[in-house]
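Colleague: predicted model follows, preceded by the sequence.
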Amino acid sequence: MSSTTPPFKTGERGFTLVEVLVALVATAFLVAILLDGSVSAAARQQDNALAQQALSVAQSRIDDLRDISGAPAQRNGEEDGVRWTLQEREIARDRRGAFILVEARISAGSEDKPQLITFQKRYVRSLIVR
């Protein structure tokens, strides 16, 4: 009495190939969205760190201007991996010609983002060499 039983009972079915493929595609989309979000967050964090470093370098360059005497000039350089450009221009001069009012504009950033931080400052400069 050997009767052959079917491998599946009626009513019990597995997943079809189409259902499995749809599930895989949906999972792939979700993974791609999560990875894109984490990569974007890491890039934003790196940009913010570079902006903070550029701001620090720019402020130290502006603060150093108090100790310089002479005519306005243009300077540039690199410090701690941050490139900076400083442009000065004369705004006003006193009657005796001993002091001038200078406006300085500094831009700092990286090679691919040269003007990440830009700000201006006005100060009085002595034309008398000490």
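Modeller: That came in fine, so what should we check first? Numbering: from 1, shown residues only.

Colleague: drop to CA atoms for contacts and neighbour counts, all remaining ones
Modeller: OK.

Colleague: determine which residue lies closest to the centroid of this structure.
Modeller: The centre of the chain sits closest to residue 47, judged by C-alpha atoms, centre = their mean, with a distance of 2.5 Å.

Colleague: how far does the helix or strand containing that one sit from the chain's center?
Modeller: Assigned by DSSP states H and E, residue 47 belongs to helix 17-64. Here helix 17-64 is found 12 Å from its chain centre; the criterion is C-alpha atoms, centre = their mean, to the nearest Å.

Colleague: put this beside the first:
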Amino acid sequence: MTTSERGFTLLEMLAALAVLALCATVLLGAFGQSARALQQSARSDRLNQAGQSLMDELDSAPLAAGRSEGDWDGVRWTLDVAVEPSVAGAAQLLRVDLLLRADGREARLSTQRVQAGSTSP
């Protein structure tokens, strides 16, 4: 009685390994791009968090026109406050511009604040 054993040839195994290697290469590339995108998003979130915290701190004291600079947890910031033209005796309108820099990235935040007790320019 003769039995015929059938298996994969060496050529078929090599072809399967080549397809597997190609799929693994594509997946590793996709994971690498995802990791880079996640790091970039984390850096942007860090700048936004620093900006939000600095803007929140502005409410703790009256603002004065001018420029100030500082460092917040490794994020360099520059704050410009300018008085907008308004009617004499009315509340003072201030334009607040915040520039943040860290890790070669930059973010700009701008807002306006109303402040009582005007000392018109």
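Modeller: Nice, I can see it. Quantities reported herein were computed from a predicted structural model and do not represent experimental measurements.

Colleague: if we can go back for a sec, which strands or helices does the helix holding residue 47 of structure 1 pack on?
Modeller: For helix 17-64 of structure 1, the packing partners by 3 or more C-alpha pairs under 8 Å, 6 or more residues apart in numbering; DSSP states H and E come out as strand 82-93, strand 99-109, strand 117-126.

Colleague: cutoff 10 Å now
Modeller: Contacts defined by 3 or more C-alpha pairs under 10 Å, 6 or more residues apart in numbering; DSSP states H and E place helix 17-64 of structure 1 against strand 74-79, strand 82-93, strand 99-109, strand 117-126.

Colleague: picking up where we left off before, to which residue of structure 2 is the residue nearest to the centre of structure 1 aligned?
Modeller: Under the alignment (TM-score structural alignment), residue 47 of structure 1 pairs with residue 40 of structure 2.

Colleague: quick check: that match vs residue 13 of structure 2, distance?
Modeller: 41 Å (C-alpha to C-alpha, to the nearest Å).

Colleague: kindly report the same for residue 66 of structure 2.
Modeller: From residue 66 of structure 2 to residue 13 of structure 2 the distance is 73 Å (C-alpha to C-alpha).

Colleague: for residue 47 of structure 2, same thing?
Modeller: On the measure of C-alpha to C-alpha, residue 47 of structure 2 and residue 13 of structure 2 end up 52 Å apart.

Colleague: alright, calling it a day.
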